[in-house]
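# coords below, sequence missing:
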């Protein structure tokens, strides 16, 4: 039984490394997605402002 207890931490180490790598990759993906969504929102806001300004001038 002592051998099983000694091996257990070694079994968890690769899983921990895998999770850290997965989370780092996921964080990078979400950071990129967040930047793209912010750019889209900014572009839409600019278009909305242009439409409103155009309506005010032509209104």
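Great, that's in hand. Only a predicted model underlies this, so the values are computations on that prediction, with no experimental measurement involved.
# can we go C-alpha only for contacts and neighbour counts from here?
Noted.
# check which helix or strand covers the residue nearest to the spatial centre of the chain.
For the chain, the residue whose C-alpha lies nearest the mean C-alpha position (Cα atoms, centre = their mean) is residue 30; its distance is 1.3 Å. When elements are assigned from DSSP states H and E, residue 30 belongs to helix 2-58.
# And here is the other one:
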């Protein structure tokens, strides 16, 4: 269901990866904090596995 939505509306995948990645990057686990860029990259890789393509 989510994969179909992201395939039909790739803009949602783009902005979701930016927003949620920044949110994930702000969490601190002990002395480690990923940061907004790293969180966005990790989440973008996960969203890319659903088949969403920005063409």
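Right, received. Where do you want to start? This one's a predicted model, so the numbers in the text were calculated from it and none came from an experiment.
# Assuming the best superposition, what's their TM-score?
Overlay of the two chains. TM-score (TM-score structural alignment, normalised by the length of structure 2): 0.36; 24 aligned residues with a Cα RMSD of 1.4 Å.
# related to what we said a few turns ago, distance-wise, check the residue nearest to the centre of structure 1 relative to residue 24 of structure 1.
From residue 30 of structure 1 across to residue 24 of structure 1, the span is 10 Å (Cα to Cα, to the nearest Å).
# How about residue 54 of structure 1?
Relative to residue 24 of structure 1, residue 54 of structure 1 is positioned 45 Å away (Cα to Cα).
# and if you look at residue 39 of structure 1?
Spatial separation of residue 39 of structure 1 from residue 24 of structure 1 under the definition Cα to Cα is 23 Å.
# For structure 2, just list every one of the strands.
Per DSSP state E, structure 2 carries strands over the ranges 28-29, 32-33.
# any idea which of the ones you listed is most buried?
Here the criterion is mean neighbour count by mean count of other Cα atoms under 10 Å, and of the strands of structure 2 the winner is strand 32-33, at a mean of 11.
# so how far is it from its chain's centroid?
Using Cα atoms, centre = their mean, to the nearest Å, we find the averaged C-alpha position of strand 32-33 of structure 2 to lie 18 Å away from the chain's own average C-alpha position.
# before we move on, what about stretch 33-41 of structure 2?
With Cα atoms, centre = their mean as the basis, the mean position of stretch 33-41 of structure 2 lies at 10 Å from the chain mean.
# what's in contact with that stretch?
17-28 (Cα atoms under 8 Å, 6 or more residues apart in numbering).
# Name the single longest helix found in structure 2.
In terms of residue count, the longest helix belonging to structure 2 (DSSP state H) is helix 10-25.
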